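Peer 1: what follows is a protein structure lacking sequence information:
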């Protein structure tokens, strides 16, 4: 997904000379063409993310369309005060590109795991939060946020993922999409967990019937009215995310359902309030914390039948 994002950003920059990319000593081969053709519009600030946000704010105040890229913990947590004060308090149109959601950087340990970022970004005034599930969405989002007047945060997978949307699909303004219609139970997922949700719904269909699956790709601002219209037709809703259960997408849906009660019963599937200190691949860690397909399917079955 990261490669697709920078390919799309390269095309956006070719069409708009005000586009500038800031990086914090984080390399990607796909950026070589950007550097070769537009060297004056890519700035490596070094491992200094707090300073990067200040630089981004200054450039944005001069009319530039700034994208700032780093690994998720470093583009959100390390520079959180600067984002809040420099970007959000001033409503500046800086686009933060965070790569490595959940356990994407699995073997680098807890310092590089992106488990709390959506909660942090949701809390900031005026911040948009996007969580694409595939490269088709990620490419479109590069252009979608270009002219947004305030700050935006995009949560991006490091590697390529199987496509859920057709390459030519460009309409992602609604904030969510019902990928599978169902009755009774609906799974609301975001990011990479959308594939897990679709696979679980398929596995459960022979015994539980059609299960709905929604891709909630814009976590903030939440598309409350349209989302509620669909969720209210179900009796049970389960949220699924590779993020802490505290403050993330599941919390956003819980807030919506609580304010519109009575409504469907809710179960939130996500990461527990603890640090994962085990070593392994992303798949290994997801199995350890209970977010692999088998455990998710088992928990959904129990939720739907009790």
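Peer 2: It's in. Predicted model only: the values in this text are computed from it and were never measured. Numbering: from 1, shown residues only.
Peer 1: when you work out contacts or count neighbours from here on, use the C-alpha atoms and nothing else.
Peer 2: Fine.
Peer 1: okay, buried residues for stretch 85-96 please.
Peer 2: 86, 87, 88, 91, 92, 93, 94, 95, 96 (16 or more other C-alpha atoms under 10 Å).
Peer 1: how far does that stretch stretch from start to finish?
Peer 2: One end of stretch 85-96 to the other measures 15 Å (C-alpha to C-alpha, to the nearest Å).
Peer 1: relative to residue 275, how far out is residue 2?
Peer 2: 26 Å.
Peer 1: ok, residue 141 to residue 101 distance?
Peer 2: When residue 141 is compared with residue 101 (using C-alpha to C-alpha), they lie 17 Å apart.
Peer 1: which one's more surrounded, those two?
Peer 2: Remark: of residue 141 and residue 101, residue 101 carries more neighbours, 28 against 21, as counted by other C-alpha atoms under 10 Å.
Peer 1: excluding chain neighbours, give the residue nearest to that one in space.
Peer 2: residue 114 (4.8 Å; C-alpha to C-alpha, 6 or more residues apart in numbering).
Peer 1: do the same with residue 178
Peer 2: Counting by C-alpha to C-alpha, 6+ apart, the residue nearest residue 178 is residue 214, at 4.3 Å.
Peer 1: was I right to think residue 281 contacts residue 102?
Peer 2: No: under the criterion of C-alpha atoms under 8 Å, residue 281 makes no contact with residue 102, lying 11.9 Å away.
Peer 1: between these two, which is the more surrounded one?
Peer 2: More neighbours surround residue 102 than the other of residue 281 and residue 102, with 28 against 15 (other C-alpha under 10 Å).
Peer 1: relative to residue 155, how far out is the residue nearest to that one when sequence neighbours are not counted?
Peer 2: Leaving out its chain neighbours, the residue that sits closest to residue 102 by C-alpha to C-alpha, 6+ apart is residue 114, at 4.5 Å. Shown here: residue 114 relative to residue 155, a distance of 9 Å by C-alpha to C-alpha.
Peer 1: list residues touching both of the two?
Peer 2: With contacts defined as C-alpha atoms under 8 Å, 6 or more residues apart in numbering, the residues adjacent to both residue 114 and residue 155 are 72, 100, 101.
Peer 1: below is structure B, check it against A:
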């Protein structure tokens, strides 16, 4: 997914000299070609997050369309004030990219988790939030965000994820990934979809993704026909997509995610998913308990 995003940025830079990329000592190797071919449109600002976002805002005010690329906790959470005041208050065309959504960087510990970033982002007016499930949705989210000229936050995991959304149409809508025969629907985002798809087979449930987290989509039109709707996330249950759908629809949403507490155990992503019961077996167990 990172490679797909990087390729999209490079292709866009070829046709838009106003694109400007700021990285925070991340993406090393990923943007080597960009540094050479577009050296006047690139800056590695180092471990300097608040200042980087401030620079992004200044460049946007001078006519640039800026992308700030860093690990998720350091692209949004550390410079929260600057994202809020410098970018979103002024509605500037800046895309904040957060790499390592959810528990992607699990071995690095809690400082590198991004499980509360959606909840934080949802508190900021004017900020579009995207959480694609695969490379196709990643490209679609970037294209939408770039053309919108609005403040945007795109959170993505790393590479190696299969393609689930074969044909991305309108990312402001729920994406139908699998149509089941039961009265159960699973809604998810990011690469937890791998676990969700496996769990869905157990119930013959339908599966949808929502790459545009705070889209003003009418969920009732699609989800109203289901007896049970589960929003399943590698994110805090409180304040993420499940909470957003509850707020803006009449759907009786069951939330399956991470409880709002610090995770003190260390392991890889799969270890933590199992521990937190958001792997496929844990999802099956929690769905059964809720029905």
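Peer 2: Structure received. Quick caveat, the model's predicted, so the values are computed rather than measured.
Peer 1: residue 244 of structure 1 -> structure 2?
Peer 2: Using TM-score structural alignment, the equivalent of residue 244 of structure 1 in structure 2 is residue 236.
Peer 1: you'd agree its match is up against residue 256?
Peer 2: No: when contacts are counted by C-alpha under 8 Å, residue 236 of structure 2 is not listed as touching residue 256 (9.0 Å).
Peer 1: post-alignment, the top strand by length along structure 1 versus structure 2, mean distance?
Peer 2: In terms of residue count, the longest strand belonging to structure 1 (DSSP state E) is strand 236-244. Mean deviation of strand 236-244 of structure 1 relative to structure 2 after superposition (mean C-alpha distance after the TM-score superposition for structure 1): 0.6 Å.
Peer 1: just to revisit the earlier point, number of nearby residues for the residue nearest to residue 102 of structure 1?
Peer 2: With other C-alpha under 10 Å as criterion, residue 114 of structure 1 counts 27.
Peer 1: that one contacts residue 103, correct?
Peer 2: Yes: counting by C-alpha under 8 Å, residue 103 is a contact partner of residue 114 of structure 1 at 6.7 Å.
Peer 1: tell me which stretches of the stretch 151-300 of structure 1 form strands.
Peer 2: 152-156, 176-180, 185-189, 212-216, 218-220, 236-244, 265-271 (DSSP state E, counting those that start in this stretch).
Peer 1: hey, which of the ones you listed is tucked in deepest?
Peer 2: Neighbour counts (mean count of other C-alpha atoms under 10 Å) averaged over each of the strands of the stretch 151-300 of structure 1 peak at strand 185-189, with a mean of 29.
Peer 1: just want the angle from it to strand 212-216.
Peer 2: 20 degrees (axes from the mean of the first three to the mean of the last three C-alpha atoms, to 10 degrees).
Peer 1: how about strand 185-189 of structure 1, which residues of structure 2 does it hit?
Peer 2: With TM-score structural alignment as the criterion, strand 185-189 of structure 1 aligns to 184-188.
Peer 1: mean distance, the matching stretch to its aligned residues in structure 1?
Peer 2: Averaged out, stretch 184-188 of structure 2 is 0.9 Å away (mean C-alpha distance after the TM-score superposition for structure 1).
Peer 1: ok now that stretch, how far from the chain's centre?
Peer 2: Offset of stretch 184-188 of structure 2 from its chain centre (C-alpha atoms, centre = their mean, to the nearest Å): 17 Å.
Peer 1: before we move on, what about stretch 146-158 of structure 2?
Peer 2: 9 Å.
Peer 1: please apply the same query to stretch 131-147 of structure 2.
Peer 2: The answer for stretch 131-147 of structure 2 is 9 Å, by C-alpha atoms, centre = their mean.
Peer 1: and stretch 12-24 of structure 2, which residues are buried?
Peer 2: Applying 16+ other C-alpha under 10 Å to stretch 12-24 of structure 2 flags 13, 18, 19, 20, 21, 22, 23, 24 as buried.
Peer 1: so the first one: helix, strand or coil?
Peer 2: When states are read from DSSP: H, G, I helix; E, B strand; the rest coil, the local structure at residue 13 of structure 2 comes out as helix.
Peer 1: which residues does it contact?
Peer 2: Here residue 13 of structure 2 is in contact with 19, 38 (criterion: C-alpha under 8 Å, 6+ apart).
Peer 1: residue 43 of structure 2 versus that one, what's the distance?
Peer 2: 14 Å.
Peer 1: among the buried residues of stretch 12-24 of structure 2, which are located in helices?
Peer 2: Under the assignment DSSP state H, those contribute residue 13 to helices.
Peer 1: and for residue 162 of structure 1, the neighbour number?
Peer 2: Counted with other C-alpha under 10 Å, residue 162 of structure 1 comes out at 11.
Peer 1: who are the contact partners of the closest residue in space to it that isn't next to it in sequence?
Peer 2: In space, residue 162 of structure 1 comes closest to residue 134 once its chain neighbours are excluded; the distance is 6.9 Å by C-alpha to C-alpha, 6+ apart. Contact partners of residue 134 of structure 1, counting by C-alpha under 8 Å, 6+ apart, are 1, 160, 161, 162, 163, 164, 165, 191, 192.
Peer 1: what number of residues lie near the residue nearest to residue 204 of structure 2 when sequence neighbours are not counted?
Peer 2: Sequence neighbours aside, residue 180 is the residue nearest to residue 204 of structure 2 in space, at 5.0 Å (criterion: C-alpha to C-alpha, 6+ apart). Using other C-alpha under 10 Å, residue 180 of structure 2 is surrounded by 15 other residues.
Peer 1: any idea how far residue 180 of structure 2 is from residue 141 of structure 2?
Peer 2: 26 Å.
Peer 1: residue 167 of structure 2 now?
Peer 2: 13 Å.
Peer 1: how far does stretch 246-258 of structure 2 sit from the chain's center?
Peer 2: Worked out by C-alpha atoms, centre = their mean, stretch 246-258 of structure 2 lies 18 Å from the chain centre.
Peer 1: what's the end-to-end length of it?
Peer 2: Note: stretch 246-258 of structure 2 ends 17 Å apart using C-alpha to C-alpha.
Peer 1: can you tell me what sits against that stretch?
Peer 2: 115, 218-220, 223-224, 228-237, 242-243, 245, 276, 278, 283, 286, 290.
Peer 1: same check on stretch 111-120 of structure 2?
Peer 2: 71-73, 76-77, 100-106, 129, 234-236, 238-241, 258.
Peer 1: please apply the same query to stretch 282-291 of structure 1.
Peer 2: Contacts of stretch 282-291 of structure 1 (C-alpha under 8 Å, 6+ apart): 103-107, 242, 269-272, 276, 278-279, 292, 295-296.
Peer 1: going through the residues you listed, which ones are buried?
Peer 2: 103, 104, 105, 106, 242, 269, 270, 271, 276, 292, 296.
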